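J.: How does the following fold in three dimensions:
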Amino acid sequence: MTASADRTACGLIRSQLLLRHGILGFFTTRGGGVSPPPFDSLNFATDSDDAPDHIRQNIDIISAKAPLPCPPHQARQVHKSDLIWCAGNGHMHQIDADILLSRDTDAPVAVRTADCLPVLLADPQSRIVAAVHAGWRGTADTVVRAAVTAMVEQGARPERILASLGPCIGPCCFEIGEDAADKLAASSPGAENQIFTHPLRADLAAINRLQLLDCGIIEPHIECSFLCTVCHPDQFYSFRRDGHHSGRQLAVVAIPSST
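T.: This is a model prediction of the structure:
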């Protein structure tokens, strides 16, 4: 499992794994936008007290810097494993989905996070991409497995799928209760080894990595940022740290028309 670390001044962390295979994928930081405190400044939280116009401007900023052919598709995230297939110009879908998939060139898909794990998936050969929102509930519900299954049903192959795991709450800060620990430990072979005690904590990224491996994705095709959102208040929003005053990062993936 490798690390992704190409950061730009506009608040983007580009996935090097996806880039090497001709896929556009990135995770935003909190810098380079227009939102005022406490949402400063590259905020994408549509349910926050930030002005909707600020969020639209932030979308325009990353669309220009990435660059994206159009705004990304988004949906209402509910910590489950429902999915939506997206095509054409992006917009906010008024349906519940924590997995957004596309097989349409230049149709970016995105998820919002602030401690939950963003996972970007792509099969360059079948030209299918997915953005996955994996909080602890989604992880316990094996949301990444649902995403991989949906991709395979449309022609992707597990051994070809690339997976980029973005910034999320790390095991240093992710304290959980016994119920969450039990559900996460049962979510994948070996997941119990990613639950720690004194205090009770979990490694969300590591558990999702195990689930991806169990789906047939190979180790060299998985990368992780290894960045904890709680530990870096200057770089990332964190709901665990800041509560309802927290903004949201955005994780975006697309297959450019030039590939």
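J.: From now on I want contacts and neighbour counts done on CA atoms only, so please keep to that.
T.: Will do.
J.: Quick one: residues contacting residue 167.
T.: With contacts taken as Cα atoms under 8 Å, 6 or more residues apart in numbering, residue 167 has the following neighbours: 27, 115, 117, 118, 224, 225, 226, 227, 228, 229.
J.: go on, residue 241?
T.: By Cα under 8 Å, 6+ apart, the contact set of residue 241 is residue 230.
J.: can you do 10 Å?
T.: Remark: with contacts taken as Cα atoms under 10 Å, 6 or more residues apart in numbering, residue 241 is in contact with 114, 115, 169, 173, 229, 230, 231, 233.
J.: how close does the second one sit to residue 105?
T.: So the one you mean is residue 115. Distance of residue 115 to residue 105, computed by Cα to Cα, to the nearest Å: 29 Å.
J.: So the two - more neighbours on which side?
T.: Under the neighbour definition other Cα atoms under 10 Å, residue 115 and residue 105 were set side by side, and residue 115 has more, 27 against 18.
J.: Spit out the contact partners of that one.
T.: 134-136, 167-170, 173-174, 204, 228-230, 236-241, 248-249 are the contacts of residue 115 under Cα under 10 Å, 6+ apart.
J.: Verify the contact between residue 19 and residue 26 for me.
T.: Yes. With contact defined as Cα atoms under 10 Å, residue 19 counts as touching residue 26 (9.4 Å).
J.: So which of the two has more stuff around it?
T.: When neighbours are counted by other Cα under 10 Å, residue 26 comes out ahead of the other of residue 19 and residue 26, with 28 against 12.
J.: May I have the residues that are in contact with the more buried one?
T.: 4, 6-7, 11-16, 18-19, 62, 66, 110, 120, 164, 166, 250-254.
J.: C-terminal to the helix or strand encompassing it, which secondary structure element comes first?
T.: For residue 26, the enclosing helix or strand under DSSP states H and E is strand 24-28. Later in the chain than strand 24-28, the nearest helix or strand by DSSP H and E is helix 52-65.
J.: what angle do that following helix and strand 24-28 make?
T.: The directions of helix 52-65 and strand 24-28 differ by 140 degrees, with axes from the mean of the first three to the mean of the last three Cα atoms, to 10 degrees as the criterion.
J.: contacts for helix 52-65?
T.: Contacts to helix 52-65, defined as Cα under 10 Å, 6+ apart, come from residues 8-12, 26, 28, 32-36, 39, 41-46, 48, 67-72, 250, 252.
J.: Run the chain-centre distance for whichever helix or strand comes after that helix.
T.: Scanning forward in sequence from helix 52-65, with DSSP H and E defining helices and strands, the next element found is strand 74-76. Its chain's C-alpha centre lies 13 Å from the corresponding centre of strand 74-76 when counted by Cα atoms, centre = their mean, to the nearest Å.
J.: please give me the structure for this one as well, since I'd like to look at both together:
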Amino acid sequence: MRHESLETLNGVRHGFFTRQGGVSEGIYQSLNIGVGSEDDPASIEENRRRVADSLGSEALVSTPWQIHSPDAITIDAPLSGERPKSDALVTGTPGVAIGVVTADCGPVLFADAEAGVIGAAHAGWRGAFSGILENTVHAMEALGAKRKRIVAVLGPSISQPSYEVGPEFVERFVMADEANHRWFASSQKSGHALFDLAGYTLARLKALGVQADTLGLCTYQDEQRFFSYRRTTHRGEPDYGRQISAIMLDH
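T.: Prediction:
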């Protein structure tokens, strides 16, 4: 899947990939790219190769070892060996495809086409709350990007009706900023609330002064197209697949 605001940028290729079009079987069917899953490593490798081919990348898409942190790392060549622990990658090097993997958290792709700088961030609630979006933009600026030119698009992530949280979760956000009340709706379960992760993420992006948009798609509700950690948990399934969102500058 592509978004018009990124698709129209010169020299930028991107894709928010679904779970479809791969070779994995069973609960991982079919384009599972999660190396942290228990899927057949050969299937994951083939799926990642298909993603790279779709982007026109000679190397597999570089993804970090995601740990729900606020850390963004800048690279100038495809990652090899042990992946760095971070939750965003930034590059200004043409031909280096970067991405993040998700299964409910928000994948955000960034681009300043004029500067030739791109970024990919994994924004779950912890990352968004602790500054992963801001740090990705700062890393892009260090390479010459200007935030007023940066386009940022939030890909498929869990939607508010499917994201129930407990009172301690709400308290954490409201203690940080009383205005965060607006991201919570009432739940049928006493003391719980429904969290608008997408709305919160977009608000933080817009506060940075970048051009922010979203695909507006829910991973939990759309089982045909997306993996979902929470859906898997609710069903008591043993594991789950991950989809990838990736971006690259043309050679």
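J.: helix/strand/coil for residue 130 of the first structure?
T.: Secondary structure of residue 130 of the first structure, reduced to three states by DSSP: H, G, I helix; E, B strand; the rest coil: strand.
J.: Show me where the stretch 51-200 of the second structure has its helices.
T.: For the stretch 51-200 of the second structure, applying DSSP state H, counting those that start in this stretch gives helices covering 125-130, 132-142, 167-176, 197-208.
J.: In the first structure, point out the residues matching the first one.
T.: Just to be clear, that refers to helix 125-130 of the second structure. Alignment of helix 125-130 of the second structure against the first structure: residues 136-141, by TM-score structural alignment.
J.: What lies in contact with the matching stretch?
T.: For stretch 136-141 of the first structure, contacts defined as Cα under 10 Å, 6+ apart pick out 78-82, 98, 115-117, 132-135, 142-145, 174, 176, 180-188, 202-205, 207-208, 211.
J.: one step back: going by neighbour count, which of the contacts of helix 52-65 of the first structure are buried?
T.: Those of these that meet the buried threshold are 10-12, 26, 28, 32-35, 39, 41-46, 48, 68-72, 250, 252, by 16 or more other Cα atoms under 10 Å.
J.: so residue 176 of the first structure makes contact with residue 195?
T.: Yes. With contact defined as Cα under 10 Å, residue 176 of the first structure reaches residue 195; the gap is 9.4 Å.
J.: sorry, back to before: just the buried residues of the contacts of residue 115 of the first structure.
T.: Buried subset of these (neighbour count, 16+ other Cα under 10 Å): 134-136, 167-170, 173-174, 204, 228-230, 236-241, 248-249.
J.: what does stretch 99-115 of the first structure correspond to over in the second structure?
T.: The alignment of stretch 99-115 of the first structure onto the second structure (TM-score structural alignment) spans residues 88-104.
J.: just stretch 35-42 of the first structure next, same as before
T.: The counterpart of stretch 35-42 of the first structure in the second structure, counting by TM-score structural alignment, spans residues 24-31.
J.: So what touches the matching stretch?
T.: For stretch 24-31 of the second structure, the surrounding residues in contact (Cα under 10 Å, 6+ apart) are 17-23, 32-34, 37-44, 46-48, 50-51, 224-227, 232, 237-244.
J.: Recalculate using a threshold of 8 Å.
T.: Residues external to stretch 24-31 of the second structure that are found in contact with it (Cα under 8 Å, 6+ apart): 18-23, 32, 39-40, 43-44, 47, 239-241, 243.
J.: what's the farthest-apart pair in those residues?
T.: Within these, two members stand farthest from each other by Cα to Cα: 21 and 239, at 19.6 Å.
J.: Can you give me the distance of residue 222 of the first structure to residue 195 of the first structure?
T.: Between residue 222 of the first structure and residue 195 of the first structure the distance, using Cα to Cα, works out to 21 Å.
J.: Which residue of the first structure sits opposite residue 169 of the second structure in the alignment?
T.: Aligning on TM-score structural alignment places residue 169 of the second structure opposite residue 180 in the first structure.
J.: same thing with residue 213 of the second structure?
T.: Aligned against the first structure - with TM-score structural alignment as the criterion - residue 213 of the second structure pairs with residue 223.
J.: Over to residue 154 of the second structure?
T.: So, by TM-score structural alignment, residue 154 of the second structure is matched to residue 165.
J.: wait, doesn't that match sit right on residue 221?
T.: No. Using Cα atoms under 8 Å as the test, residue 165 of the first structure is too far from residue 221 to be in contact (10.9 Å).
J.: neighbour count winner among the two?
T.: Neighbour tally, residue 165 of the first structure and residue 221, criterion other Cα under 10 Å: the higher count belongs to residue 165, 29 against 20.
J.: how much space between that one and residue 34 of the first structure?
T.: Plainly put, residue 165 of the first structure is 26 Å away from residue 34 of the first structure if you go by Cα to Cα.
J.: ok, now residue 171 of the first structure?
T.: When residue 171 of the first structure is compared with residue 34 of the first structure (using Cα to Cα), they lie 31 Å apart.
J.: ok, the residue nearest to residue 111 of the second structure when sequence neighbours are not counted - contacts?
T.: Among residues not flanking residue 111 of the second structure along the chain, residue 118 sits closest, at 4.3 Å (Cα to Cα, 6 or more residues apart in numbering). By Cα under 8 Å, 6+ apart, the contact list for residue 118 of the second structure reads 90, 91, 92, 109, 110, 111, 112, 140, 247, 248, 249.
J.: next one: residue 117 of the second structure
T.: With Cα under 8 Å, 6+ apart as the criterion, the residues that contact residue 117 of the second structure are 90, 91, 92, 93, 111, 140, 143, 144, 145, 249.
J.: if we go to 10 Å?
T.: Contacts here follow Cα under 10 Å, 6+ apart; on that basis residue 117 of the second structure touches 12, 90-94, 110-111, 139-146, 150, 248-249.
J.: Please spell out the ChimeraX selection for the buried subset of the residues you listed.
T.: Only the buried members of the contacts of residue 117 of the second structure enter the following ChimeraX selection, criterion being 16+ other Cα under 10 Å:
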select :12,90,91,92,93,94,110,111,139,140,141,143,145,146,150,248,249
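J.: Surely the match of residue 213 of the second structure and residue 18 touch.
T.: Yes. Look at residue 223 of the first structure against residue 18 with Cα under 10 Å: they come within range, at 9.3 Å.
J.: This completes my enquiry, with thanks.
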